[in-house]
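[1] Structure for the following, please:
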Amino acid sequence: MNIIKKAYKSQAFSKLSNCTSPSIKVAVLKLARLSRYSPAIELRLAHYLVQQNQAEQASEILHKLNSFLASSQVLPTIDRQATQFSIESILHAIGKPLHNDALCRVSIQKKDPSTTLVTQPAGNYKVNTKFSGIEIAGKIQLHTEAGVTHPEKVQLLLNGQLIREESTAVKDDKAYFRITIKRPAVNLMPADSLLQVQTTTGKTLICGNAEAVNLTIPHGNNQLFEQIAHRGALTKKGHLPLTPEEVYATQNQYLKLYTKVNEAFIKITGRPMFLLYGTLLGLYRDGDFIPGDDDFDIGHVSLQTDPISVKRETIDIMLQLISAGFTIAINRRGKPFRIRHPEVDAQLHLDGRPVWQQNGKIWMHKQACLSLKLEDFLQTEQRKMRGTDVTIPSGTEDFLRAYYGKGWKYPDPSFSNSSVTVPREVKQNLAQICLTHRELEVLSVKARELKKDQPHAGEFIPIAQHDLYPLDEYTSKCGW
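    You can find the predicted model right below:
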């Protein structure tokens, strides 16, 4: 018992994976839960109890945790969908599932390393199921010798066929990557397959000490390779890409939605919503969408001069848009806001954000703090995009140069703002506009009350707080 108390006091329970004794693992976690109720501790305790063939105790813990998630006591730090998926995965393993989730039946097994031996692996990776699909994450060890070429991308192979090429993020002497195959794509995979990761220079990465992973997906319909041959490899979001015809049709739907939203927004605020980022770049440079562009970025001016005041104003605008019949969704980080029509697919939404001036700079998400003037956005111009009237900022060219750099006039398919280093103080200031857990709860209540008084009103969907189950409802409202 003294050993267990020492382990708890030294917070050794956070590194229980290094412990070889299941009984000590269980004892330490039971002691830890006396001081606080933590979903992470409950999940690990249930997992270890299953390993000790104590399924009934594990089931009781998981049902209590599920009830806790359904209560008003939920903490803002909890990843709701991830926790619900973990509960369901363990309950499925002991034959007591609450829901019919096919992803819980996926099996991931490392290939027997004795069959092949990788003597000098380029790096390593792990494969896990998560609530949104299958995640492959890893790192490559970089060499510092002069003249050594570092791989900028890794390739994900399934049965020897390329299904995704992913860029890496370099930090110190390692290059990191993370790929998620989203649920809709998982459904198309073969029932049995071999997954491998390699660099673009052909060097192999290992999972543990194995050079490949065997995937068993009982519900897989084996259409993935056929679809990739028709559409191309998986996108960075983990989906199959749309065909050119589907992209064109989707872009036209965006324009129709934008027209409705902009009309409502002008009535509410007296100011328009204007195009931004890639949508604006495509129109201004080429007179149309960037080829393959499958999102639609817009913004509006706020006359407030600090993120907290901007947030309050934006919350009020969102409520008025809901009252006008639009559905508003907030992403996992709490960033306002996505807007769509309640009758269309959850994936078809406009990405909106406020634009404001603070300390002589222009601020807006995606992580932008630019040396521009508010007048560049207050003054707007009208343009035509596929015959549809759209609004653009009068300072469009200055914005595009400030955000994309001097080469903005020339298409660069490899451009990604995620590779740009954003100063910590910029991230911190922009983070203040994100809605807190409490603000999301309050706004949810107001939206529900609005719906009672105005049946035509739209919905408010805080994605981070939405239940994963039933899956059909989560898919239709939040998408993948």
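
[2] CA atoms for contacts and neighbours, from now on please.
    Noted.

[3] Endpoints of stretch 399-418, how far apart?
    18 Å (C-alpha to C-alpha, to the nearest Å).

[4] same check, this time on stretch 188-208
    This stretch, stretch 188-208, spans 27 Å end to end (C-alpha to C-alpha).

[5] Around G407, count how many other residues there are.
    A count of neighbours around G407, defined by other C-alpha atoms under 10 Å, yields 10.

[6] mind listing what it touches?
    Counting by C-alpha atoms under 8 Å, 6 or more residues apart in numbering, G407 makes contact with R401.

[7] Three-state assignment for it, please.
    Following DSSP: H, G, I helix; E, B strand; the rest coil, the label given to G407 is helix.

[8] burial count for P244?
    For P244, using other C-alpha under 10 Å, the count is 12.

[9] what sits against it?
    P244 neighbours (C-alpha under 8 Å, 6+ apart): G292.

[10] How much space separates it from R183?
    As judged by C-alpha to C-alpha, P244 and R183 stand 23 Å apart.

[11] Equivalent analysis for T421, please.
    Distance of T421 to R183, computed by C-alpha to C-alpha: 31 Å.

[12] what does Y254 give?
    Y254 is 24 Å from R183, by C-alpha to C-alpha.

[13] Same check on D173?
    Distance of D173 to R183, given as C-alpha to C-alpha: 33 Å.

[14] Determine which member of those two has the greater number of neighbouring residues.
    More crowded of D173 and R183, by other C-alpha under 10 Å: R183, with 20 against 10.

[15] Return the residues in contact with the more buried one.
    By C-alpha under 8 Å, 6+ apart, the contact list for R183 reads 103, 132-134, 480.

[16] again with P307
    Counted by C-alpha under 8 Å, 6+ apart, P307 has contacts 429-430, 432-433.

[17] do the same with V247
    292-294.

[18] need the contacts of P307 in JSON lines with secondary structure, can you?
    Shown next, in JSON lines, are those (three-state DSSP):
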{"residue": "N429", "secondary structure": "helix"}
{"residue": "L430", "secondary structure": "helix"}
{"residue": "Q432", "secondary structure": "coil"}
{"residue": "I433", "secondary structure": "coil"}
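
[19] what's the closest of those residues to G238?
    For the contacts of P307, the minimum distance to G238 (C-alpha to C-alpha) is 26.9 Å, reached by L430.

[20] Out of the contacts of R183, which end up buried?
    Buried members of the contacts of R183, counted by 16 or more other C-alpha atoms under 10 Å: 103, 132-134, 480.

[21] In strands, which of those residues appear?
    133-134 (DSSP state E).

[22] Tell me how many other residues surround the closest residue to S394 other than its chain neighbours.
    Once flanking residues are discounted, S394 sits nearest to T380: 4.7 Å by C-alpha to C-alpha, 6 or more residues apart in numbering. T380 has 18 neighbours, counted by other C-alpha under 10 Å.

[23] thinking T380 is in contact with I392, fair?
    Yes. Contact criterion C-alpha atoms under 8 Å: T380 and I392 qualify, at 5.6 Å.

[24] next up, for comparison:
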Amino acid sequence: MRIVLLHFIKHSIKPVFIYRSLWLAAVHHFAIAAESIGWHRLSYLLFLLLERRATALSTSNRISAFKIKQFVEFHRAKNEWLGNTNRVGSPDPLFRCQVKEQNFLTRPPNRFAGRYSLEFTHLGLRLDGFLSNEAVGSQNVALWLDNQYIRSLPLYYRKWAPPFFHYHIKREVIARFPQSSQLSISTMEGKHLRFRKSSAAKVEVPHGDSTIFDYLSSASGIDKKGFLSLAPDTIEARQQRYLKIYARAQKYFSQSFGSPLFLMYGTLLGHIREGDFIQSDDDFDAGYLSHKRTAADVKRETMHLVVDLVLAGFTCSFNRNGRLFRLRLKDDKPDVHLDVRPVWYENGYIWAHKQACLPLEISDFEPVRTEILRGVEVDVPKNAERVLAAYYGEGWKVPDPSYSNASQKVPRFVTRKLKSVCITPADYQEMQAQIDARRPDYPEAGKLIATGLYPLYPLEDYEANCEW
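    Here you go, the predicted structure:
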């Protein structure tokens, strides 16, 4: 009963925090309910109202606008299309996808180990769930499709709450599903979780090509972010491209900004520990030292830096949390970028996204050491080994395939501090206005892209500029 109550509270209360309005949260629930029972015209009108609200928030100081605008746009467009009796050609293949109950059980033979929900969103298929008290102590749950193991999902523990999980199976994976399949979730010991009143969910994907099992059997998989894992040769080629972007960016940082761009996190770990990238590492982490002493000043400095980078010909973007920033060259695809963040010292600690509050000093970072990675000069913090030990722990020299930064517990004061460096929609509009005003003098300028505010449709334009 506690699990049912928590599940209800989560899905009922969450919109209140997103919209900061009880009546808009009520509209949200009515819109979702209308869509679920096929009242698409009513749902369309309700989501249209919510979309207007989301558009108004796109110039506000509410970071939540980055997360709700495309969700509302997706459901508004979906119900507009489904409610049109003369519809032809879906503008989005996910509009036809559905989740239904499978294997309805009025009296399950065994007590379920928890419950979960499924929902198609603009990003793909979202899974949310809780485990019962009996399952406390587990670290993962198992995801199954047509009784075949797909991957494990990490569990999160918080005070006063049972273990929970959330995961998004992204669009590129959904496209490989069978047109009709059975999805279930179980503990690693084999006890099933409950979906509505069933032991499994029926997932209908009309555009699915049924290649998911062939893909998984070829030693590939689905990564922790819900995307298809890249093949080794693709990862190696991408790492080479990262180094080309880094070389261009490092020149700008050193000559124009006055602060070197150094390796961080997994990229630094691979270089120091193995003399190369970590074999499966498909991203590139970098940072630069800010000598500002407050989060507010660091944020303003970073905003000015990003404007200057765009005018210098780079394309910069930021995620749906407003975290600055991703950096790429103008001719690169959206998913081929450097993850860059400011690093600063405040109140006795070194701070940096993601989740870093480290007992280090400025002197651990500068002056940087210049070393060679695959024939390219790269900068690393002065005491790189100490930085790695502070972030990963003293065991950083021994590879740990199970390590996940997302599963680490982070004190609330750390998340609050780092959140204060994230930009708001109003900040983005200010930066974009500066770029537009100065663009005539910079014909080779790049773009500044707010991923969460970019129009979803047409999908081809979105995917040419943003990643999922």
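
[25] Need the TM-score from the superposition.
    The TM-score (TM-score structural alignment, normalised by the length of structure 2) is 0.88; 447 aligned residues with a C-alpha RMSD of 2.8 Å.

[26] still on that earlier bit, structure 2: which residue goes with the residue nearest to S394 of structure 1?
    Residue correspondence to structure 2 (TM-score structural alignment): T380 of structure 1 is matched to V368.

[27] contacting residues around that match?
    260, 262, 379-382.

[28] And it, how close does it get to N110 of structure 2?
    From V368 of structure 2 across to N110 of structure 2, the span is 60 Å (C-alpha to C-alpha).

[29] And S229 of structure 2, by the same measure?
    Distance of S229 of structure 2 to N110 of structure 2, computed by C-alpha to C-alpha: 35 Å.

[30] Of the two, give the one with the bigger neighbour count.
    Using other C-alpha under 10 Å as the criterion, S229 of structure 2 and N110 rank with S229 on top: 20 against 8.

[31] just checking, what residue in structure 1 corresponds to the more buried one?
    Residue correspondence to structure 1 (TM-score structural alignment): S229 of structure 2 is matched to P241.

[32] same thing with K417 of structure 2?
    So, by TM-score structural alignment, K417 of structure 2 is matched to N429.

[33] wait, what's in contact with that match?
    P307.

[34] just the helices in the stretch 1-150 of structure 1 please.
    Under the criterion DSSP state H, counting those that start in this stretch, the stretch 1-150 of structure 1 contains helices at 2-9, 22-32, 39-51, 55-70, 80-93.

[35] would you list those in TSV and tack on distance to R332 of structure 1 and mean neighbour count?
    TSV is the format used below for these (distance: least, C-alpha to C-alpha, whole Å; neighbours: other C-alpha atoms under 10 Å):
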stretch	distance to R332 of structure 1	mean neighbour count
helix 2-9	32	14
helix 22-32	29	19
helix 39-51	19	19
helix 55-70	17	17
helix 80-93	10	20
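
[36] Of the contacts of V247 of structure 1, keep whichever come out buried.
    D294.

[37] Still touching in structure 2? Go through the contacts of V247 of structure 1.
    Here the contacts of V247 of structure 1 are checked against structure 2 with both residues aligned by TM-score structural alignment, their matches' C-alpha atoms under 8 Å, and the contacts held in both are 292-294.

[38] Let's have these in a markdown table, adding distance to Y8 of structure 1 and secondary structure.
    Rendered in a markdown table, the data for the kept ones among the contacts of V247 of structure 1 read as follows (distance: C-alpha to C-alpha, whole Å; DSSP: H, G, I helix; E, B strand; the rest coil):
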| residue | distance to Y8 of structure 1 | secondary structure |
| --- | --- | --- |
| G292 | 53 | coil |
| D293 | 52 | coil |
| D294 | 50 | coil |
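
[39] I'd like the residues you listed laid out as a markdown table, including distance to L374 of structure 1.
    Output for the kept ones among the contacts of V247 of structure 1, formatted as a markdown table (distance: C-alpha to C-alpha, whole Å):
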| residue | distance to L374 of structure 1 |
| --- | --- |
| G292 | 31 |
| D293 | 27 |
| D294 | 28 |
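
[40] Closest one of the residues you listed to E375 of structure 1?
    Within these, distances to E375 of structure 1 taken as C-alpha to C-alpha reach their minimum at D293, with 28.2 Å.

[41] For that closest one, list the residues it contacts.
    247, 278-279.

[42] now do G287 of structure 1
    With C-alpha under 8 Å, 6+ apart, G287 of structure 1 has these contacts: M385.

[43] Map it onto structure 2.
    Aligned partner of G287 of structure 1 by TM-score structural alignment: G275.

[44] ok, now how distant is that match from F213 of structure 2?
    From G275 of structure 2 across to F213 of structure 2, the span is 35 Å (C-alpha to C-alpha).

[45] Same question for N110 of structure 2.
    Taken as C-alpha to C-alpha, the span from N110 of structure 2 to F213 of structure 2 is 29 Å.

[46] How about S198 of structure 2?
    Separation of S198 of structure 2 from F213 of structure 2 (C-alpha to C-alpha) stands at 24 Å.

[47] what does A77 of structure 2 give?
    31 Å.

[48] for A219 of structure 2, same thing?
    Distance, A219 of structure 2 to F213 of structure 2, by C-alpha to C-alpha: 10 Å.

[49] before we move on, back to that, export the helices of the stretch 1-150 of structure 1 to a markdown table and tack on distance to K153 of structure 1?
    What follows is these, written out as a markdown table (distance: least, C-alpha to C-alpha, whole Å):
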| stretch | distance to K153 of structure 1 |
| --- | --- |
| helix 2-9 | 41 |
| helix 22-32 | 39 |
| helix 39-51 | 33 |
| helix 55-70 | 39 |
| helix 80-93 | 28 |
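
[50] where along the stretch 51-200 of structure 2 do the strands fall?
    For the stretch 51-200 of structure 2, applying DSSP state E, counting those that start in this stretch gives strands covering 98-104, 114-121, 124-131, 140-145, 148-154, 164-170, 180-187, 194-195, 198-204.

[51] which other helices and strands contact the third one?
    It refers to strand 124-131 of structure 2. Packed against strand 124-131 of structure 2 by the contact rule (3 or more C-alpha pairs under 8 Å, 6 or more residues apart in numbering; DSSP states H and E) you find helix 2-19, strand 114-121, strand 164-170, helix 171-174.

[52] go on, the first one?
    The elements that strand 98-104 of structure 2 packs onto, with contact taken as 3+ C-alpha pairs under 8 Å, 6+ apart, are strand 114-121, strand 198-204.

[53] Which of those strands has the highest mean neighbour count?
    strand 198-204 (a mean of 23; mean count of other C-alpha atoms under 10 Å).
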